[in-house]
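Student: Provide a 3D model corresponding to the input given below.
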Amino acid sequence: LVLRREREKLFKNLDGIRNMTKLPSAIWVVDTKKEHLAVQEAKKLGIPVIAILDTNCDPDEVDFKIPGNDDAIRSIELLTRVITDAIAEGLKARSAHAAPATPAAEPLAEWEKEILDSAAPSTEAPAATDAPVEA
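Tutor: Okay, the predicted model is just below:
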């Protein structure tokens, strides 16, 4: 029973990294105090850390510091939305500049495909219909 619980806990916490084929280019951390292990591992592997820093955090642990409240959900949502929008914009710009004949260096993740698909202009124009207007 104890081993099964331990296995389930490990599977829940580490399942996302099982399918990673390479190290991430950077990591986004909201609370460096709570996620100190992730910050330490990123430092050991040379992965840049982008983080929201509150007054109780050590700025020397982070490569790219964003001063803000890491306890308030509204500030976390705002800063995370800004970061995700910047990532999406960068992906769109990179795909627009990439030559279509050259194969990608690595396959795109599902979320990258979704962003690029939503950014692609639709080739189908909506059909114009003449609807009667009631006065």
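Student: For the rest of this, base every contact and every neighbour count on C-alpha atoms.
Tutor: Noted.
Student: Geometric centre of this structure: which residue is closest?
Tutor: T84 (5.9 Å; Cα atoms, centre = their mean).
Student: what's the offset of the strand or helix carrying that one from the middle of its chain?
Tutor: Taking DSSP states H and E as the criterion, T84 maps to helix 73-97. Helix 73-97 sits 8 Å away from the centroid of its parent chain (Cα atoms, centre = their mean, to the nearest Å).
Student: Give the next helix or strand downstream of it.
Tutor: Using DSSP H and E, the helix or strand that follows helix 73-97 in sequence is helix 110-119.
Student: Not counting that next one itself, show me its contacts.
Tutor: Residues outside helix 110-119 that contact it (Cα atoms under 8 Å, 6 or more residues apart in numbering): 88, 91-92.
Student: so how far is it off the chain centroid?
Tutor: In terms of Cα atoms, centre = their mean, the centre of helix 110-119 is found 12 Å from the chain centre.
Student: now swap in stretch 24-34 and tell me
Tutor: Distance of stretch 24-34 from the chain centroid (Cα atoms, centre = their mean) equals 11 Å.
Student: for stretch 72-82, same thing?
Tutor: The answer for stretch 72-82 is 13 Å, by Cα atoms, centre = their mean.
Student: Here is the second sequence; please produce its structure so I can put it next to the first one:
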Amino acid sequence: MEKVEVKQLLEAGVHFGHLTRKWDPNMAPYIYMERNGIHIINLYKTAAKIEETSQALHKIAASGKKILFVATKKQAKDIVAEKAGNVNMPYITERWPGGMLTNFVTIRKAVKKMASIDRMKKDGTFLTLSKKERLQVDRLRAKLEKNLGSISDMTRLPGALFVVDIKREHIAIKEAQKLNIPIFAMVDTNSDPRQVDYLIPSNDDASKSIDKVLSIVTSAVADGLAERKSDKAEKAAAPAKKEAKAETKPVAEVVAANEEE
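Tutor: Sure, this is the predicted structure:
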């Protein structure tokens, strides 16, 4: 797991909060001071919260559950798509599809539709359609890809949500709360931290800050996945070891018996 250095957080501008008049009083415990009308976040508390969050995400990844990353703001989109993609986790960077979690069955239907279009293209059925129909199917496929692209492999509800900017992604937060899905988030000084289970007090507006925090948490996810892989390999090897033991025992007995003779 990547070590959290306060100096690195400082360099990435993770400590810059919002204007003091826009603050949420529930963020008071995480605010260090005010400078030029802007709240400054206490980075020692941020570092502690990143460690806590990383450990929890590590466990979820090791258990085999998916973590859905959500960030639709311009400066976070590409970073989240890249970092979540690197650890094979689903992400939403376009508009949040309403009912994505609470109406998961409908979302799965849309994903199946996307898969059936892909099958049509593979088996040649697509070419039997008229030009107009092909155009309509292509448009539908592109629309589904834009909204659901990275969640097409998600066959069940995620084990957790990781959100950048909980104010912006309030619909996603509400849906996760309804279903008791743990919420992890970068929380700025203008948001209510009580809405999430694991918060990282941080600047959720600057791409440098988002990149730094995401790098650390996805590194913890990668470690969790690696742990799961090695556990699986050990379990698979265990029966073979038992068999090998069982086979060697009679040979040893035969040798002993020969020696006695």
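Student: Let me see the TM-score of these two.
Tutor: Scored by TM-score structural alignment, normalised by the length of structure 1, the superposition of the two chains gives a TM-score of 0.63; 98 aligned residues with a Cα RMSD of 2.2 Å.
Student: just to revisit the earlier point, map the residue nearest to the centre of structure 1 onto structure 2.
Tutor: Matched by TM-score structural alignment, T84 of structure 1 corresponds to T218 in structure 2.
Student: tell me the SS of the equivalent of T189 of structure 2 over in structure 1?
Tutor: Using TM-score structural alignment, the equivalent of T189 of structure 2 in structure 1 is T55. Judged by DSSP: H, G, I helix; E, B strand; the rest coil, the three-state class of T55 of structure 1 is coil.
Student: What distance do you get for T55 of structure 1 to K33 of structure 1?
Tutor: T55 of structure 1 sits 11 Å away from K33 of structure 1, taking Cα to Cα, to the nearest Å as the criterion.
Student: neighbour-wise, which of the two wins?
Tutor: More crowded of T55 of structure 1 and K33, by other Cα atoms under 10 Å: K33, with 15 against 10.
Student: could I get the contacts of helix 110-119 of structure 1 as TSV with distance to A119 of structure 1 and neighbour count?
Tutor: Shown next, in TSV, are the contacts of helix 110-119 of structure 1 (distance: Cα to Cα, whole Å; neighbours: other Cα atoms under 10 Å):
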residue	distance to A119 of structure 1	neighbour count
A88	9	18
L91	10	17
K92	7	18
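Student: And the helices in structure 2, which stretches?
Tutor: 6-11, 43-62, 74-86, 104-123, 131-148, 170-178, 207-260 (DSSP state H).
Student: With respect to burial, which of the ones you listed scores highest?
Tutor: Counting by mean count of other Cα atoms under 10 Å, helix 43-62 has the highest mean neighbour count of those, with a mean of 20.
Student: equivalent range in structure 1 for that one?
Tutor: Helix 43-62 of structure 2 corresponds to no residues in structure 1, going by TM-score structural alignment.
Student: Let me know how buried E35 of structure 1 is, in neighbour terms.
Tutor: Using other Cα under 10 Å, E35 of structure 1 has 11 other residues around it.
Student: mind checking what it lines up with in structure 2?
Tutor: Using TM-score structural alignment, E35 of structure 1 sits opposite E169 in structure 2.
Student: what do you get for R74 of structure 1?
Tutor: Counting by TM-score structural alignment, R74 of structure 1 corresponds to K208 in structure 2.
Student: any idea how far its match lies from R119 of structure 2?
Tutor: The gap separating K208 of structure 2 from R119 of structure 2 is 40 Å, by Cα to Cα.
Student: next one: K241 of structure 2
Tutor: Noted for K241 of structure 2: a distance of 43 Å to R119 of structure 2, by Cα to Cα.
Student: likewise D211 of structure 2?
Tutor: As judged by Cα to Cα, D211 of structure 2 and R119 of structure 2 stand 37 Å apart.
Student: E169 of structure 2 now?
Tutor: Using Cα to Cα, E169 of structure 2 is found at 34 Å from R119 of structure 2.
Student: ditto for I210 of structure 2
Tutor: When distance is defined by Cα to Cα, I210 of structure 2 is 38 Å away from R119 of structure 2.
Student: Look up how far L14 of structure 1 lies from R7 of structure 1.
Tutor: To L14 of structure 1, R7 of structure 1 is 10 Å away according to Cα to Cα.
Student: just V49 of structure 1 next, same as before
Tutor: Note on V49 of structure 1: its distance to L14 of structure 1, by Cα to Cα, is 19 Å.
Student: do V2 of structure 1 as well
Tutor: 18 Å.
Student: same check, this time on S25 of structure 1
Tutor: Distance, S25 of structure 1 to L14 of structure 1, by Cα to Cα: 19 Å.
Student: can you check D85 of structure 1 too?
Tutor: Where L14 of structure 1 is concerned, D85 of structure 1 sits at a distance of 26 Å (Cα to Cα).
Student: K44 of structure 1 now?
Tutor: 18 Å.
Student: Equivalent analysis for D117 of structure 1, please.
Tutor: Following Cα to Cα, the distance that separates D117 of structure 1 from L14 of structure 1 is 29 Å.
Student: likewise E112 of structure 1?
Tutor: The value you get for E112 of structure 1 to L14 of structure 1, if Cα to Cα is used, is 21 Å.
Student: Good, we can wrap up now.
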